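Engineer: Model the structure of this input:
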Amino acid sequence: MDKALPAARALEVITPRAQHSISRQQIQPNALKVLYRLHQSGYQAYLVGGGVRDLLLGQQPKDFDITTDATPDQVRQLFNNCRLVGRRFRLAHVLFGRDRVEVATFRAHHTTANEHNAQQNEQGRLLRDNVYGTIEEDAQRRDFTINSLYYNIADFTVHDYTGGLKDLRQGVIRLIGDAESRYREDPVRMLRAVRFAAKLQMPISECTAKPIQNLAPLLLEIPAARLFEESLKLLQSGCGYATYRLLEHYHLFTPLFPSMAPTLNGPYAHQLKQMLQQALQSCDQRLATGKTVNPAFLFAALLWYPLLTQVEQQPVSDGVNRYTLFMQEASKILATQCRSLAIPRRFTIAMREIWQLQQRLPRCQTARAQKLQLHPKFRAAFDLLAFRAAIEGGPLIPLVAWWQEFQQQHPQTHTQQPRARDNDPSAKRPRTRRRRHTPHTDDPQLHRHR
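Structural biologist: Below is the predicted model:
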């Protein structure tokens, strides 16, 4: 029978350097600089979290986070290139150009004595959490056992206070402490459990998974901006489709994408599920080959059939053509979606352009097609058209074939080449003399020299 991990564990397991696989050569040089500076200044300094986990699994970490007994203000005193961020969690960011090393202070449990540094709402969600403590307390405050492993720069040992090494060997995602209480503290932990399960291909332990479906509505209380960032981590992790299936299983997908719920129960349900699979698997393939994925295209593809559902449910009134109705419904569905995920405006504008081009791509006369091919979002719109053709078939298949042949016959290479002026330093824009402004007046004396 799977049991919840106790809130505290007295036994500390220390793995010496000779018995683990982590090497300093695998750690980002800037992270090493921060670790050494903290250690040489008399503070404890540990690499912690996903960086230690991934190194032990033989994977290259994306981030290297550091924890220490130095307070954020003390960290800032050590590094001129440091800034303090966060209100709910006070953190220090040490900046090296575009690289950023995150440094957190050991956190302790909440007590009535430090209510001015920690605050929870009536549902148990943490509103402020700046209570500092020891490494043992910090380990118990972390979310999952496999993320509660510490690499000590002082002697290169790995410290485990929660049984994380055992769970890592067994391949299981387990929450530290009582699962329901920890989810109420921060409902985003439910999304993190799913993301780690998909990324690491590990099952979620029974005690950790059991409360998720009932507590999924708690995500509605999380700020939309934070959920947008989490959604990118979920869907653009390289295992987006596996993540989506777990989100669906644990009833976490609808709180993130409420605009999809009516479509999943409507006439386009089958097409939407196929689009989800096709778009997310394509995203995974691109990331696997080192390519990037534009969030605007991904969200435009996922919301296409919900948009189509809304359009077809609206009667066309007098004086309003179908194109105008289409764009009106596009604005409505974006407004609905942005209430749960605060999609930035630069992406919503691009999404509208991609959807708009779906109305223009069927008009494939050669002269108009050449102009359309120059549109900045043409390639994304064509890719969405290709997804639709694979799902719907019918007249979309010859339309996609026509555009493929047209692009081969009319490659727009000149749009990717710099202009001669861009490469010629002597080709400067000529100076233009600013025209002097003369105020309007009826006085003839002021018109003599004009």
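
Engineer: use CA for all of it now, contacts and neighbours both
Structural biologist: Fine.

Engineer: who's in contact with the nearest residue to Glu102 once chain neighbours are set aside?
Structural biologist: Sequence neighbours aside, His93 is the residue nearest to Glu102 in space, at 4.8 Å (criterion: C-alpha to C-alpha, 6 or more residues apart in numbering). Taking C-alpha atoms under 8 Å, 6 or more residues apart in numbering, we find His93 in contact with Cys82, Arg83, Leu84, Val85, Arg100, Val101, Glu102, Val103.

Engineer: Let me know the secondary structure of His93.
Structural biologist: The three-state label given to His93 by DSSP: H, G, I helix; E, B strand; the rest coil is strand.

Engineer: Please tell me which one of the contacts of His93 counts the most neighbours.
Structural biologist: Val103 (29 neighbours; other C-alpha atoms under 10 Å).

Engineer: Now do the SS call for that one.
Structural biologist: With three-state DSSP as the basis, Val103 sits in strand.

Engineer: Redo the contacts of His93 as JSON lines? Include distance to Gln123.
Structural biologist: Formatted as JSON lines, these follow (distance: C-alpha to C-alpha, whole Å):
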{"residue": "Cys82", "distance to Gln123": "35"}
{"residue": "Arg83", "distance to Gln123": "32"}
{"residue": "Leu84", "distance to Gln123": "29"}
{"residue": "Val85", "distance to Gln123": "26"}
{"residue": "Arg100", "distance to Gln123": "34"}
{"residue": "Val101", "distance to Gln123": "33"}
{"residue": "Glu102", "distance to Gln123": "29"}
{"residue": "Val103", "distance to Gln123": "29"}
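
Engineer: for those residues, which one is nearest Ser148?
Structural biologist: Ser148 lies nearest to Val103 out of the contacts of His93, by C-alpha to C-alpha, at 15.1 Å.

Engineer: Look up which helix or strand the closest residue to Tyr305 other than its chain neighbours falls in, please.
Structural biologist: Distances taken as C-alpha to C-alpha, 6+ apart place Leu272 nearest to Tyr305, at 5.8 Å, with adjacent residues excluded. Counting by DSSP states H and E, the element that carries Leu272 is helix 269-288.

Engineer: go on, Ala197?
Structural biologist: Assigned by DSSP H and E, Ala197 belongs to helix 188-200.

Engineer: same for that helix, what does it pack against?
Structural biologist: In terms of contacts (3 or more C-alpha pairs under 8 Å, 6 or more residues apart in numbering; DSSP states H and E), helix 188-200 is packed against helix 179-185, helix 224-235, helix 240-249.

Engineer: Also this sequence, please, to line up against the first:
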Amino acid sequence: MHNDSAPVPTPVSAGLRSIPRDQHSISRRQISQNALRVLYRLHEAGHEAYLVGGAVRDVLVGLTPKDFDVATDATPEQVKALFRNCRLIGRRFRLAHVVFGREIIEVATFRANVDDGSGDREVHDGGRLLRDNVYGTIEDDAVRRDFTANALYYAIADFSVRDYVGGFEDVQNRVMRLIGDPDTRYREDPVRMLRAVRLAAKLDFAIEPGTAEPIPRLAHLLSEAAPARLFEECLKLFLSGHAVASFEGLERHGLLSALFPESAAALASNRSGALRAMVVAGLASTDARVAAGEPVSPAFLFATLLWPAFCRVWMKLQAEGVQPVEAQRRAADRVTLHQVTTVALPRRFSLPMQEIWLLQARFPLRQRKRVTRTLSHPRFRAAFDFLVLRQNASNAHAADVAFWEEAQRDPDNAIALYPGEHEDGDDERAPRRRRRRRRTQSSAG
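Structural biologist: The predicted structure follows:
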């Protein structure tokens, strides 16, 4: 590592374009009252103050922003002096958080591209930006942002939108375009490749060809990102209501194999496309739940995304002579162990994910005691929903779905209506070791 300056993005030649209030659609009614308080107080204290980034972009395309970020020429310390409810955070990027109950307004100081020695910047030898606290002007700040659509500034001083990189036009044309040289910007932060796909999916934007071209070549750089950060990015990709479009974007740009290598390999080898159909159906269900305001468990999400990998390893182990029950367990452990080296799936999600998989083996078994035990399992409902999802890959599960739908209403009637496998079979449980024995003699002490 060294502390010299980061690669400077290719200059953008658009220059300043100021879009007056009567030529854009942003109204203060669409901005959080707390964000307005921050903007006005900064302005009244003599500082430049702008709403910036995703909130500006989202309002311009007709969406309701979830977060409101502010950019200013005030340093973090100056911001803290203005707000008693402010805390300073971050090492990589020093930021001020102004806290209003549950809402946090993030305030960032304009950052520069070139380190003149007065600031704090650290760059990895490969070009990855580790720390960036070199302050500059609004022009500097605009050029160092990632995408043109995210580099628009709503000025509280005159309610205009300021555009230094052509972002206003790109938003109107629904285009995601990197600012600067794409190779350089992706090497600075490989997660930008995922952001490009996620934002394009969310906004229904096209990724500009020059921005898209390096992604398959540089996808391997995601291995340099922290697995915990990639887990958070996966939640943003798949739990924001645009999971299907995000998945298709990852496929299209060669990123699926970087995030989920074993699932990508399994999908590529599944000629019928049944596994992919199941994954897409699961993601569509996730999108529907998000749209309806219903919760989605990350455990169920990852059970869906990693099911192709699990199936492939399970089949391989059985082909090697491992008994089906044991093969299931080994496959679940192996897929989880391999995946967490890329995406840090916490145990609170990986363990229920495995239970969802292993419970699938119980569904063909209709012995009365097994049915009762399965219905009482804390993961039954999620596992049953997963069984329903599997019908997208195979119609062979229709009878099991019908049985367990009835069993939830009336187990005895289900057993009478849908006779099935009543003997011990491929249950995912090992044979019980504990057996009651009647002893004729008391044990010796």
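
Engineer: what do we get in the second structure for the residue nearest to Glu102 of the first structure?
Structural biologist: When the second structure is aligned by TM-score structural alignment, His93 of the first structure is paired with His97.

Engineer: Can you report how many residues lie near Arg347 of the second structure?
Structural biologist: Arg347 of the second structure has 12 neighbours, counted by other C-alpha under 10 Å.

Engineer: and what of Leu219 of the first structure?
Structural biologist: Using other C-alpha under 10 Å, Leu219 of the first structure has 23 neighbouring residues.

Engineer: contacting residues around the residue nearest to Ser118 of the second structure when sequence neighbours are not counted?
Structural biologist: Excluding the flanking residues, the one nearest Ser118 of the second structure by C-alpha to C-alpha, 6+ apart is Val134, at 7.2 Å. Val134 of the second structure is in contact with Arg111, Ala112, Asn113, Val114, Asp115, Ser118, Gly119, Asp120, Arg121, counting by C-alpha under 8 Å, 6+ apart.

Engineer: how about 6 Å then?
Structural biologist: By C-alpha atoms under 6 Å, 6 or more residues apart in numbering, the contact list for Val134 of the second structure reads Arg111, Ala112, Gly119, Asp120.

Engineer: The helix holding Ala197 of the first structure to helix 240-249, inter-axis angle?
Structural biologist: Computed by axes from the mean of the first three to the mean of the last three C-alpha atoms, to 10 degrees, the angle separating helix 188-200 of the first structure from helix 240-249 equals 140 degrees.

Engineer: Could you tell me where helix 188-200 of the first structure falls in the second structure?
Structural biologist: The alignment of helix 188-200 of the first structure onto the second structure (TM-score structural alignment) covers residues 191-203.

Engineer: now what about that stretch, what contacts it?
Structural biologist: Residues from elsewhere that reach stretch 191-203 of the second structure (C-alpha under 6 Å, 6+ apart): Tyr186, Leu237, His242, Ala245, Ser246, Gly249.

Engineer: corresponding residue for Arg29 of the second structure in the first structure?
Structural biologist: Superposed on the first structure with TM-score structural alignment, Arg29 of the second structure falls opposite Gln25.

Engineer: Just give me the neighbour total for that match.
Structural biologist: Other residues lying near Gln25 of the first structure total 8 when counted by other C-alpha under 10 Å.

Engineer: Contact partners for it?
Structural biologist: Contacts of Gln25 of the first structure by C-alpha under 6 Å, 6+ apart: none found.

Engineer: SS state for it?
Structural biologist: The three-state assignment at Gln25 of the first structure reads helix, by three-state DSSP.

Engineer: With Glu405 of the second structure instead?
Structural biologist: Reduced to three states by three-state DSSP, Glu405 of the second structure is helix.

Engineer: ok, now Arg162 of the second structure?
Structural biologist: strand.

Engineer: just checking, it touches Tyr153?
Structural biologist: Yes - contact criterion C-alpha atoms under 6 Å: Arg162 of the second structure and Tyr153 qualify, at 5.0 Å.

Engineer: which one of the contacts of stretch 191-203 of the second structure is nearest Val12 of the second structure?
Structural biologist: Nearest to Val12 of the second structure among the contacts of stretch 191-203 of the second structure, with distances taken as C-alpha to C-alpha, is Tyr186, at 17.0 Å.

Engineer: And for the nearest residue to that closest one once chain neighbours are set aside, the neighbour number?
Structural biologist: Leaving aside its chain neighbours, Tyr186 of the second structure sits nearest to Arg192 (6.0 Å; criterion: C-alpha to C-alpha, 6+ apart). When neighbours are counted by other C-alpha under 10 Å, Arg192 of the second structure registers 19.

Engineer: Okay, Arg192 of the second structure and Ala292 of the second structure: tell me how far apart.
Structural biologist: 29 Å (C-alpha to C-alpha, to the nearest Å).

Engineer: How about Ala407 of the second structure?
Structural biologist: 27 Å.

Engineer: neighbour-wise, which of these two wins?
Structural biologist: For Ala407 of the second structure versus Ala292, neighbours defined as other C-alpha under 10 Å are more numerous around Ala407 (19 against 10).

Engineer: Skip the chain neighbours and tell me the closest residue to that one.
Structural biologist: Nearest to Ala407 of the second structure is Ala414, by C-alpha to C-alpha, 6+ apart, at 5.1 Å.

Engineer: helix or strand for that neighbour, which one?
Structural biologist: helix 411-417.

Engineer: Tell me where the second structure has strands.
Structural biologist: 17-19, 49-52, 69-72, 86-89, 95-100, 103-109, 121-123, 129-132, 152-155, 161-163, 175-176, 206-207 (DSSP state E).

Engineer: Those strands into CSV, with extra columns for distance to Gly321 of the second structure?
Structural biologist: Shown next, in CSV, are those (distance: least, C-alpha to C-alpha, whole Å):
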stretch, distance to Gly321 of the second structure
strand 17-19, 68
strand 49-52, 59
strand 69-72, 57
strand 86-89, 55
strand 95-100, 57
strand 103-109, 56
strand 121-123, 51
strand 129-132, 48
strand 152-155, 60
strand 161-163, 64
strand 175-176, 50
strand 206-207, 47
